[in-house]
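Sequence and predicted structure are below.
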Amino acid sequence: MSIKSVIRTDLVSLCDHQPPLFALEPLVPLSDYVEANNLLFANDTNRLVENVPLSAIVGMNKSHVITWDDALRGGLTSMSRALAQMSKNPQHYLSGEVDHGCILIKIGVAYFIECNGNECIPIVKRFLAHFHQQDSSEVFLQNVQVIEHKVDSVFLSQMHSIYELCQARTDLFVDVTHRHDDALPCVSVYSSRSGKPTRLFKRSQLHELIHTLEHNPKHLLKPLWLSRVLARLQTLQRV
C-alpha cells in the first residue's frame, strides 16, 4: 500500500470535507440479515484466519443499524479510545498490526463485525486507508479471526419444497421447527378442518413427507394410528 508522507488522523474532519462513498452505507445487524434472507444454520462452525477485504464487511453483530459514518462519529462506545490510539500511531493501523484483535462472522461471502471490544478496528482502518491510499487497490484486514457459520442448505431446500407443495392445498398446513438431529420431530402436519396435528415427521423423514405431498397428500390427513390400521386391513384382505 502506498501511503502519503504525512498521515492526517482527523478522520471526522476529513469526512466532513469529502466523505467517501461508503460512509453512508449501513452496517446491517447480523440478526436482521439472517431474518431477511430466511437463513438457518448448520450445527457446526469453522474457525479460520483470513485476509478479508474491508468492502466485504456488510454489517455488525449489533441490535440496530448504523452507517460507517455513524460508527466513526461515536456510534460505537470504544471509538474515542480507538481514534486516540490511532492518532498516536496511524501506521500501526495501516500496516495491519492490530487486525488480529478483530473478530468477523462469515456467512457465505458476507462478513459481520463481532462486538468484542475491538469492533472499531475495521471502521478506523477503512476510513484511514481511504484517505491515505495513493492507489485504488483493495484494503484488507490481515490475519483476522473469522467464525464461519454454515447455512443448513439441505434443510432449507427441503422446507422450500414442502411449503411450495402445501401452497397448492387448502386441506392441510405444516408447522416447522428447525432441528439438527435427524431423530427429532421437526415438521407437524395439521388438518385445516380440525386444526389438529395428524402427523409428525423427523428430519430423517422429510424426503418421505415430500414424496407423500407429491403423490398422496390426502394420506397425511389420516392420523398415523388410523393409517396403520387401514394398511393392516388391506394386507389381511389380500391374504
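In hand now; what should we look at?

going forward, measure contacts between C-alpha atoms and count neighbours the same way
OK.

What residues of the helix or strand harbouring residue 126 count as buried?
Under the criterion of DSSP states H and E, residue 126 resides in helix 120-132. Within helix 120-132, the residues scored as buried using 16 or more other CA atoms under 10 Å are 120-132.

Now render these as a markdown table, adding distance to residue 86.
Output for the buried residues of helix 120-132, formatted as a markdown table (distance: CA to CA, whole Å):
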| residue | distance to residue 86 |
| --- | --- |
| 120 | 11 |
| 121 | 9 |
| 122 | 12 |
| 123 | 12 |
| 124 | 8 |
| 125 | 9 |
| 126 | 12 |
| 127 | 12 |
| 128 | 9 |
| 129 | 12 |
| 130 | 15 |
| 131 | 14 |
| 132 | 14 |
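
residue ranges for the strands of this structure, please.
26-29, 41-53, 57-60, 66-67, 103-107, 110-113, 140-151, 172-176, 185-191, 197-202 (DSSP state E).

What is the last one packed up against?
This means strand 197-202. Applying 3 or more CA pairs under 8 Å, 6 or more residues apart in numbering; DSSP states H and E, we find strand 197-202 packed against strand 185-191.

Which neighbouring elements make contact with the strand it packs on?
strand 172-176, strand 197-202.

try 10 Å this time
strand 172-176, strand 197-202, helix 206-215 (3 or more CA pairs under 10 Å, 6 or more residues apart in numbering; DSSP states H and E).

picking that back up, which one of the buried residues of helix 120-132 sits closest to residue 233?
residue 122 (68.7 Å; CA to CA).

Go ahead and confirm the closest one touches residue 111.
No. Applying CA atoms under 10 Å as the test, residue 122 and residue 111 come out as separate, 11.4 Å apart.

Give me the common contacts of the two.
53, 54, 57, 103, 104 (CA atoms under 10 Å, 6 or more residues apart in numbering).

which of those residues has the most neighbours?
residue 104 (27 neighbours; other CA atoms under 10 Å).

how far away is residue 163 from residue 142?
Remark: distance between residue 163 and residue 142 (CA to CA, to the nearest Å) = 43 Å.

So which of these two has more stuff around it?
Neighbours per residue (other CA under 10 Å) separate residue 163 from residue 142, with residue 142 holding more: 18 against 15.

The closest residue to that one other than its chain neighbours: neighbour count?
For residue 142, ignoring the flanking residues on the chain, the nearest one in space by CA to CA, 6 or more residues apart in numbering is residue 51 at 4.5 Å. Residue 51 is flanked by 14 other residues according to other CA under 10 Å.

Correct me if wrong: residue 51 contacts residue 103.
No. With contact defined as CA under 10 Å, residue 51 does not count as touching residue 103 (11.8 Å).

Use this one as the comparison:
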Amino acid sequence: MLRSSTLFIFGRNLAAARISASFHLAKQFSANSKQPILHPSQISSFTCPIKVGFSSPFPFNSRSDRTMASQSNSGSIYDFTIKDAKGNDVNLSDYKGKVLLIVNVASECGLTNSNYTELNQLYEKYKDQGLEILAFPCNQFGAQEPGSNEEILEFACTRFKAEFPIFDKVDVNGDTAAPVYKFLKSSKGSFFGDDIKWNFSKFLIDKNGTVHDRYAPTTSPLSIEKDVKKLLGIA
C-alpha cells in the first residue's frame, strides 16, 4: 500500500513538473514573438503562432480538443443565416441532408498548407457523396488572417484551388463571436473549455444537423476521414 501511494504521489509531481516546464517555455516563446502568454491547460491545443513553413515549439496531442460537453438540445445548425465572402446571405438550411465539416481558417498559420491541402483532398473525394466543407476565416489567433474577404478568396482559390465555400470573416470567441459559432461551441465543448483554441478547429455535423464531433486544430482533415465516411453511410 505504501509503495502504491508513493508511486501515485511521484506521478502527480512528475505531471505537475511537465506542465510547469511547458508553461515557462510558452512564456519565453511569447516574450520573443510578442504572442499572448497561454495558460498551461491551453498548450496542448495551441499551435503555430508563426508564419507558414515553421513548426511550433510546443508538443501537441492532435485530438486534444475532443468532445467533453454533451450535445445541446436547443436550436439547430439550420436556424442560422450567414454571409458568404461576397456579402450574400446563405441559409444553412440549404445544407439539410448533407454532412458538414465547419472549419475556422487562416492564411498565415503554420497549419495553413497542410489543412487547406487535406481539406481539398477530402472535399474532392466526398463532395459528390454528400460532404460540404464550410470555411470561416478568423483573425483572432495571432492575427494570421489579416486580409479582406477578397484577398482571402484570392489566396485560397489561387494557391490551393479551394472549391469548398468560404464565408465572411468572423470572430469565433468572445462577445462578438458569430451566432453560429456560439451554437457550435455550446453543442460541443472540449477538454480545455468551450472556446476555440486556434486556427483550423473543426466541427463535424451529421445529416440531421446535429454536431457530431469536434476536433483540435492539430487534427488533420484526412485523419477524420473514417468519421466522415461513417456519417455519409459509406462502408
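Right, received. Where do you want to start? Only a predicted model underlies this, so the values are computations on that prediction, with no experimental measurement involved.

Mind checking the TM-score on these two?
Remark: TM-score between the superposed chains equals 0.22 [TM-score structural alignment, normalised by the length of structure 2]; 93 aligned residues with a CA RMSD of 6.2 Å.

coming back round to it: residues shared between the contacts of residue 51 and residue 103 of structure 1?
In contact with both residue 51 of structure 1 and residue 103: 144, 145, 146, using CA under 10 Å, 6+ apart.

Select from those residues the one having the most neighbours.
residue 146 (23 neighbours).

got a list of what it touches?
Residue 146 of structure 1 is in contact with 46-52, 100, 102-106, 111-114, counting by CA under 10 Å, 6+ apart.

what do you get if the cut-off is 7 Å, keeping everything else the same?
47, 48, 49, 50, 103, 104, 105, 106 (CA atoms under 7 Å, 6 or more residues apart in numbering).

just the buried members of those residues?
By 16+ other CA under 10 Å, those give 103, 104, 105, 106 as buried.

how about those residues in a markdown table, adding distance to residue 214 of structure 1?
A markdown table is the format used below for those (distance: CA to CA, whole Å):
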| residue | distance to residue 214 of structure 1 |
| --- | --- |
| 103 | 45 |
| 104 | 42 |
| 105 | 39 |
| 106 | 36 |
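
which one among those gets closest to residue 68 of structure 1?
residue 104 (15.9 Å).

OK, contacts around the closest one?
Contacts of residue 104 of structure 1 (CA under 7 Å, 6+ apart): 111, 112, 113, 114, 145, 146, 147.

elements contacting the helix of greatest length in structure 2?
For structure 2, the helix that runs over the most residues, judged by DSSP state H, is helix 2-33. With contacts taken as 3 or more CA pairs under 7 Å, 6 or more residues apart in numbering; DSSP states H and E, helix 2-33 of structure 2 sits against helix 40-43.

Tell me which other helices or strands the helix it packs on touches.
For helix 40-43 of structure 2, the packing partners by 3+ CA pairs under 7 Å, 6+ apart are helix 2-33.

doesn't residue 132 of structure 2 fall inside a helix?
No. Using DSSP: H, G, I helix; E, B strand; the rest coil, the assignment for residue 132 of structure 2 is strand, not a helix.

I'd say residue 162 of structure 1 and residue 210 touch.
Yes. Here residue 162 of structure 1 reaches residue 210: they are 6.0 Å apart, a contact under CA atoms under 7 Å.

Chain neighbours aside, what residue packs nearest to residue 111 of structure 1?
residue 57 (4.6 Å).

Touching, the one you found and residue 110? I think so.
Yes. With contact defined as CA under 7 Å, residue 57 of structure 1 counts as touching residue 110 (6.3 Å).

about what we covered before: so which of the contacts of residue 104 of structure 1 comes closest to residue 69 of structure 1?
residue 113 (15.2 Å).

Okay, the closest one and residue 230 of structure 1: tell me how far apart.
57 Å.

Compare those two and say which is more crowded by neighbours.
Applying other CA under 10 Å to residue 113 of structure 1 and residue 230 shows that residue 113 carries more neighbours, namely 27 against 13.

picking that back up, which one among the contacts of residue 146 of structure 1 gets closest to residue 187 of structure 1?
residue 106 (28.7 Å).

residue contacts, that closest one?
Contacts of residue 106 of structure 1 (CA under 7 Å, 6+ apart): 112, 146, 147, 148, 149.

Pull out the buried residues from these.
112, 146, 147, 148, 149.

ok, of these, which one's closest to residue 226 of structure 1?
Nearest to residue 226 of structure 1 among these, with distances taken as CA to CA, is residue 149, at 42.2 Å.

so that closest one touches residue 48, yeah?
No. If you go by CA under 7 Å, residue 149 of structure 1 and residue 48 don't touch, sitting 11.0 Å apart.

Export the helices and strands packed on strand 185-191 of structure 1 to a markdown table and append columns for distance to residue 28 of structure 1 and mean neighbour count.
A markdown table is the format used below for these (distance: least, CA to CA, whole Å; neighbours: other CA atoms under 10 Å):
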| stretch | distance to residue 28 of structure 1 | mean neighbour count |
| --- | --- | --- |
| strand 172-176 | 27 | 16 |
| strand 197-202 | 34 | 19 |
| helix 206-215 | 33 | 15 |
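
Make TSV out of those and add distance to residue 93 of structure 1.
Shown next, in TSV, are those (distance: least, CA to CA, whole Å):
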stretch	distance to residue 93 of structure 1
strand 172-176	47
strand 197-202	51
helix 206-215	51
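
Pull the contacting residues for the residue nearest to residue 142 of structure 1.
Contact analysis of residue 51 of structure 1 by CA under 7 Å, 6+ apart lists 140, 141, 142, 143, 144.

so how far is residue 34 of structure 1 from the fourth one?
The gap separating residue 143 of structure 1 from residue 34 of structure 1 is 26 Å, by CA to CA.

Looking at the two, which has the bigger crowd around it?
Applying other CA under 10 Å to residue 143 of structure 1 and residue 34 shows that residue 143 carries more neighbours, namely 18 against 13.

Go ahead and confirm the more buried one touches residue 48.
No. Using CA under 7 Å, residue 143 of structure 1 makes no contact with residue 48, being 9.1 Å away.

Overlap in contacts, the two.
Joint contacts of residue 143 of structure 1 and residue 48 (CA under 7 Å, 6+ apart) do not exist.
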